[in-house]
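[1] Predicted structure and sequence below. I'll ask about it afterward.
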Amino acid sequence: MSEAEIHLAKGGVDIVLLDMGLPDGHGLDTVRRAHAAAPGVPRIILTGRQLLHHSEC
């Protein structure tokens, strides 16, 4: 996530493809960091974990 934040800060990103299981980020914290780094950029969020509940976007 740290490297991605550097690229997002430079701009020119059209979309963020985000894995919630990154080694240097975890769960919703990763989503919040991506939003803070590029608030206007759409995000697609993926996870390989089995979720116990689903949230509406």
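    Now that the structure is in, tell me what you want to look at.
[2] Please count neighbours and contacts with C-alpha atoms only from this point.
    Will do.
[3] quick one: T30 and K10, what's the gap?
    For T30, the distance to K10 (CA to CA, to the nearest Å) stands at 18 Å.
[4] what about the two, which has more around it?
    For T30 versus K10, neighbours defined as other CA atoms under 10 Å are more numerous around T30 (20 against 10).
[5] and the comparison structure, right after this:
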Amino acid sequence: MTGPSDPNGSTRALNVTVAVIGMAFSRDGRPLATTNLTKTLLLWDVTDSSNPQETPR
């Protein structure tokens, strides 16, 4: 799965092991929420588009 575009127009992959079935950005475009087939919600810090990281819970 590709993540948000960086200023140069390229995309980065999120490290996921199960198919993502939904995703949404917050209004400010910084955190990204994804959900998958196991009904797990993950939050991602995408402020550095070259290195998206899952946020700790």
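    Structure's in. What do you need? Because the structure is a prediction, the values reported are computed rather than measured.
[6] Can you give me the TM-score here?
    Remark: TM-score between the superposed chains equals 0.25 [TM-score structural alignment, normalised by the length of the first structure]; 27 aligned residues with a CA RMSD of 3.5 Å.
[7] host element of the closest residue to E54 of the second structure other than its chain neighbours?
    Using CA to CA, 6 or more residues apart in numbering and skipping the chain neighbours, the partner closest in space to E54 of the second structure is W44 (4.3 Å). W44 of the second structure is part of strand 41-45, with elements assigned from DSSP states H and E.
[8] Would you mark the buried spots in that strand?
    42-45 (16 or more other CA atoms under 10 Å).
[9] what's around A36 of the first structure, how many residues?
    Around A36 of the first structure there are 13 residues (other CA under 10 Å).
[10] Correction: the previous question concerned E5 of the first structure.
    E5 of the first structure: 15 neighbours (other CA under 10 Å).
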